[in-house]
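Enquirer: please find the sequence and the predicted model below.
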Amino acid sequence: MTPPFEPAALLRGSRISNGPSGGETHQGRARTATKACPSLGSKFPTQDNLCRSPRTTAPENRRRERRERQLNASPDSPNTMRDPREALQSAAQKLSLAAAAETRFLRDLFGGRRPHPSTEKLAGQNIVIVGGELFNKGAQAMTFTVVDNLRRRYPDQDLYLLSYADYERPDAEKEQYSFEILPWGTEARLGAFTERADFLSDDENATATIREVMNDCACVVDISGYALSSQWGFNVSFMYLVNLAMASSYSVPVYVLPQSIGPFEYPPLEAGVLNPLMNLYLSYPEVIYSRERRGVDALSSYTTHNVEHELDIVLQNEGYDLENVFTDVPEFETIAVENDAMGVVPNSRVMERVDHDRFYAHYDAAIEAALRDGYTVYVLRHSTEDRRICEQISARFADEPRVCLLKQDLNAIELERVIEQFDFMIGSRYHSIVHAYKNGVPAIAIGWADKYGDLLEEFGQSEFFFDAREPIQRERLVRAVSTLAATNAEESEKIDRLRSDIVEGDVFRRTFPPA
C-alpha cells in the first residue's frame, strides 16, 4: 500500500520572489528527501476546504442549493438542473439575452457603434476581468497574474472578477481576495444590457452592481484561456462575443490578453449567426493576443489591425506580490519532493478523446518506465474535475511506494512550487506545462488541442508532444520518458534559455495605458 503522507516544510511570507523557492534555478536546487509521499495541510481555502459563512440571504441560499445540486449530480448527467422552475427561468433568461444581444448588434451594425474610447490614459474607477475563475488552477494562475500586475500599475483602481462559479462561493472565502467577485452567468449578462430584465434575476442587487461598475469602468480585461472556438460549440462563442458587445455598449475599451483562439469551423446555421457578430465585434478590442500563430491566422478573416501573437501571461510572470492578490496574505505550506522525481498531471479532456482502457494503459507504461529508471512518481491534479482520474492512476500502483498521490486541492501557487521540484513531468493540463517551463522543468505533453503542440514548438520540445486526437504510440511514449529521464538537465537548460528571451518584454507595460 502507498505509505501515509507526511507534512512538509512550511513556507510563510507575503511575496513570492523571482523563481520559486527563493529564486533557485532548476539545476542544483536543494530538496528535502522524504521516506513517504508528502502532504499539504493547506490553510488556503479551496473547494475541498470551504469556509462557510453563517450569514446567508435568500438569494445566497438559492445559489448555494443550486451549487450543491450541481456538485452532487453525476458527472455523466447531461443536465444538473432539477427544478422545473429553474429550467423555465434559465430558458427565459437565455432567450432574453439573445434578444438583447441581437438588438445591440442591429443598433451597432446599422446605427454605428458608440465612439471608440480613448486609451491614451486610463479613465474610470473600475477594471473588470472576464474569462477568469478560481476552480481550474490554470485559470486561477491567470487571474492571480493579471490582478497582481494590474494592482502594480493601477493601485487606486477597483478590480472586479466576473465569474458565476466563484460568486457562488461563501462570502468569507470571497472576502480573502483584494478584488470583488460578481456573477457573470446568463442573468448577469442580461442585466448588464438592460435593467428591464431584472425580474428574471435571483439577485437584482448583483445585476444592479454590475451596471454601476460598468458605468464607471476604465477597461475590460479578457483572460479566457480557450473560449472563442468551434471546439467549444455555439453557446461558448456566443457568450464570448456578448462580452465584447456589452463593453461596446458602455464604450469601454477591451484588452484580450494571451489566449488560444480558433478554429472557427462552425456548422452552417451556427456560422450564419456568429460570423456577422465576429465581423463586427472582433475589431473592437484594443488588442487581441493569440497564444498560437494559427490563432492569428484564424482571426485574419475578421480582423488584423488589433491582433498579435504573444505567449501566456503566466509563462511571462516573474513572481507574485501576494499583497496585491489577497486582503490578508495566507500562510502557504509547500511539499518536499524526493530527488529524481517525475510528475503526472492528467486531464479529463484527454480521457474524453481516448478509449478509457487505453488511456490508463498509456499511463501505466509511462510510470513503469520512470520507475525502472529510478524515479519517484507524483500524481496530482491541476483542476478539480481531474480528481477521479488521479485516484484511478495511482490506485493501479497501490503496492508501489514510489508512486505517490497528492490528494489535496492545491492552489495555483502551491502547485507551481510542487512542479518546480520535478526533474520532468507528463502534463495534460496546459498550465501545468506552463508552470513547468516557467521553472525550467521539461515536460511530455499529452494534449487535445493545437495549443499544446504550439507551446512545445516554441521551446524546441516538439518531440515530446503527443496529440490525443490521434492514436498515441505507447512505445514512443515510453521512449520519451526514458529520454527525459536521461537528458532532463540538458533540456532544462534549453528551456531556461528560450524563456529568458520570451520574458524580456513586459506585456502589461506594452499593453495598458498609464493611470
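Expert: Arrived safely. Numbers count the residues shown, from 1 in each chain.
Enquirer: contacts, neighbours, all on C-alpha from now
Expert: Will do.
Enquirer: show me where the stretch 1-150 of the chain has its helices.
Expert: Along the stretch 1-150 of the chain, the segments classed as helices by DSSP state H, counting those that start in this stretch run 20-23, 58-72, 84-111, 137-153.
Enquirer: pasting the second one now:
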Amino acid sequence: MQKIIITGGNFINKGAQSMLFCLVDSLKKNFPGANIVMIDLFPTLTDEDKEKYDFQVVNMHIRTVLRMAFPFIKLVVKPKPISNDESEIKKHFKTADLILDISGYGVSSHNQSPLWTYATLFPVMLAKRSLVPFVFLPQSIGPFDFKGWKKLVIWPLVKKYLKYAKVIFIREPECRKYVEKVRKDEIVDSFDLVLQSPKIELKNIYKDLPKQKDKELRIKKDSVVVIPNKQLTKLKSSEEVIAIFKDLILDLLSRGEEVAIVRHSSDDKQLCDSIYREVSHQKLQLVNEDLSPYDIQQVLESSKVVVAARYHGLIHALKLEKPCLVIGWANKYSHVMKSFGLSNYQFDISQANIDGIIDTQHRLIENKDQITKQIAQKLQEVNTVDIYKYFA
C-alpha cells in the first residue's frame, strides 16, 4: 500500500478530528511506510499549520469541488486561496491505492443540504474514474427520502456511487435498510471508529509532540462535565435549549456537585458562553477554547459523569469508562446507549422535560460505580473488532 487518501475528516469538529487521528494512527500501524494524505473539505489550516502533522493535509474547499465537477463554473467562481491547486488534488486521487471516507454523516436526505451529500460522493466519483478502491468507514448513512429535483438529481448519484464502494461500514443497524436499497453485499455493522480504536500514539500524528496544555484545562476532580451542542437549536429554540442546560446545571450546583461546561466543537462556542452567562454561578467552570482530541481526553479524565449532547463527546466519555447522560435526537445516540445498556439515561431533545432529565441525572450519579463497570465490560467486546482486515 503506497498511498492512502482519507476524505470526510476536518479540523473544525472534534469528532471528525478524533476519527481522523484514530485512523491515521491505525493506518501507520497496519500499513507502515504508506503515504497518508488527508483531503480537507472544510479547510482551516495554513501551510504552516499543516507542517505540524506527520501526514499530508490537502485543502479542497467546496468551491474546488464545484469547479472540478463542473468546469464551466470556473468562469464565474474563483478558487478559495486556502484550497490547494486543482491539478494537485486530481493527481492525488489518480495515484492513490485506497481511499477511506470518515464523513460520519454525509450521504443522506435528512436535515442537511444536498450539496454536502454531493461533496461526500465527489471523492467516490474521482475514485471510480481512476478505478481506486473506496471504503466508507463507520458512519451513519441514509435515509434517502429525496423529493422533487433532489430525487431526480441526487438519488441517482447516491445509487451509482454507493454501489462502487468496496465496503460500507454502518454505525447503526437502522442504516442497513437504507443501504440495502442500493446494494446487498459488503455492508458491515461496526461501532464508531474512535470507540473501537486503541489509544493513539501521538508520534504517529505529529512531527514534534505538542506541548500539553495544563493550567487552563484543569477542571476540579470528579466534576460533572456538560457538553452542549448547537445542533439542538434546530429542534428547539435557543432560549429553550439554554434553559434546559441552565436548570440542569443549577440543580447540580445546588447539590454540591462541581460542574464544568466543555466545548467539543467550534460551532458551540456561542452556546457555551450563553449557558455560562445564564447560570452565572461562581463555582461553574468553563472550558471554551479550541481543544484537540487529546486535550478533550485530558479534561474528561477528571470527570465523574458526563452530560453529552455531542455524539463524539459521548464516544470520548465512554472510551474513558465515564457514565453518561445524553441529550440528543438522532438514532446514532440511541444505538450507542442501547448497546451499552444505558437507554434509560438518554433523552430526545424534542420530547424531553427538565424534571425527567434532572431525576435521571441524580440516578446516574448514584449508580456511577455500577455503570462504570458495565461500560468497561462492553468496551472489551467492542475492542475485539478489526475493520482493517476488510481492505488489507
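Expert: Happy to help now that I have it. Keep in mind the model is a prediction, meaning the values are calculated, not measured.
Enquirer: superpose the two chains and report the TM-score.
Expert: Between these two chains, after superposing, the TM-score reads 0.93 (TM-score structural alignment, normalised by the length of the second structure); 386 aligned residues with a C-alpha RMSD of 2.0 Å.
Enquirer: one step back: quick one, which of the helices of the stretch 1-150 of the first structure is packed in tightest?
Expert: Mean neighbours per residue, mean count of other C-alpha atoms under 10 Å, is largest over the helices of the stretch 1-150 of the first structure for helix 137-153, with a mean of 22.
Enquirer: on that earlier part again, got a markdown table for the helices of the stretch 1-150 of the first structure, with distance to residue 422 of the first structure too?
Expert: Shown next, in a markdown table, are those (distance: least, C-alpha to C-alpha, whole Å):
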| stretch | distance to residue 422 of the first structure |
| --- | --- |
| helix 20-23 | 12 |
| helix 58-72 | 32 |
| helix 84-111 | 45 |
| helix 137-153 | 18 |
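Enquirer: any idea which of those helices gets closest to residue 388 of the first structure?
Expert: Among the helices of the stretch 1-150 of the first structure, helix 58-72 comes nearest to residue 388 of the first structure, with 13.8 Å by C-alpha to C-alpha.
Enquirer: against residue 39 of the first structure, how distant is the residue opposite residue 200 of the second structure in the first structure once aligned?
Expert: In the first structure, the residue equivalent to residue 200 of the second structure is residue 320, according to TM-score structural alignment. The gap separating residue 320 of the first structure from residue 39 of the first structure is 23 Å, by C-alpha to C-alpha, to the nearest Å.
Enquirer: cool, residue 105 of the first structure as well?
Expert: Applying C-alpha to C-alpha to residue 105 of the first structure and residue 39 of the first structure gives a distance of 52 Å.
Enquirer: from memory the match of residue 200 of the second structure sits against residue 145, does it?
Expert: Yes. Proximity of residue 320 of the first structure to residue 145 meets the contact threshold set by C-alpha atoms under 8 Å, at 7.1 Å.
Enquirer: hey, where'd the strands end up in the second structure?
Expert: Using DSSP state E, the strands of the second structure run over residues 3-7, 35-40, 56-59, 98-101, 134-139, 167-170, 187-189, 223-227, 259-262, 285-287, 303-308, 324-328, 346-348.
Enquirer: between the ones you listed, which one is closest to residue 88 of the second structure.
Expert: The closest of the strands of the second structure to residue 88 of the second structure is strand 56-59. By C-alpha to C-alpha, the value is 8.9 Å.
Enquirer: what does that closest one correspond to over in the first structure?
Expert: Going by TM-score structural alignment, strand 56-59 of the second structure lines up with residues 180-183 of the first structure.
Enquirer: same check on stretch 242-259 of the second structure?
Expert: Using TM-score structural alignment, stretch 242-259 of the second structure pairs with 360-377 in the first structure.
Enquirer: list the contacts of that stretch.
Expert: 338-344, 393, 396, 402-404, 474, 477-478, 481-482, 485 (C-alpha atoms under 8 Å, 6 or more residues apart in numbering).
Enquirer: and the residues you listed, which of them are in helices?
Expert: Applying DSSP state H to the contacts of stretch 360-377 of the first structure, the entries found in helices are 393, 474, 477, 478, 481, 482, 485.
Enquirer: now the corresponding residue of the second structure for the second one: how far from residue 242 of the second structure?
Expert: Under the alignment (TM-score structural alignment), residue 474 of the first structure maps onto residue 354 of the second structure. Here the distance between residue 354 of the second structure and residue 242 of the second structure works out to 12 Å (C-alpha to C-alpha).
Enquirer: and what of residue 175 of the second structure?
Expert: In this view, residue 175 of the second structure and residue 242 of the second structure are 31 Å apart by C-alpha to C-alpha.
Enquirer: same thing with residue 120 of the second structure?
Expert: The gap separating residue 120 of the second structure from residue 242 of the second structure is 32 Å, by C-alpha to C-alpha.
Enquirer: residue 314 of the second structure now?
Expert: 19 Å.
Enquirer: between the two, who's got more neighbours?
Expert: Neighbour comparison, residue 314 of the second structure and residue 242: the larger count goes to residue 314, with 25 against 21 (by other C-alpha atoms under 10 Å).
Enquirer: the more buried one matches what in the first structure?
Expert: Using TM-score structural alignment, the partner of residue 314 of the second structure in the first structure is residue 433.
Enquirer: likewise for residue 107 of the second structure?
Expert: Mapped onto the first structure by TM-score structural alignment, residue 107 of the second structure lines up with residue 228.
Enquirer: please name the nearest non-neighbouring residue to that match.
Expert: Once flanking residues are discounted, residue 228 of the first structure sits nearest to residue 237: 4.9 Å by C-alpha to C-alpha, 6 or more residues apart in numbering.
Enquirer: alignment lookup: that neighbour to the second structure.
Expert: In the second structure, residue 237 of the first structure lands on residue 117 (TM-score structural alignment).
Enquirer: what residues are up against that match?
Expert: Counting by C-alpha under 8 Å, 6+ apart, residue 117 of the second structure makes contact with 106, 107, 108, 109.
Enquirer: which of those fall within helices?
Expert: Those of these lying in helices (DSSP H): none at all.
Enquirer: of those, closest to residue 383 of the second structure?
Expert: Comparing these against residue 383 of the second structure with C-alpha to C-alpha places residue 106 closest, at 25.2 Å.
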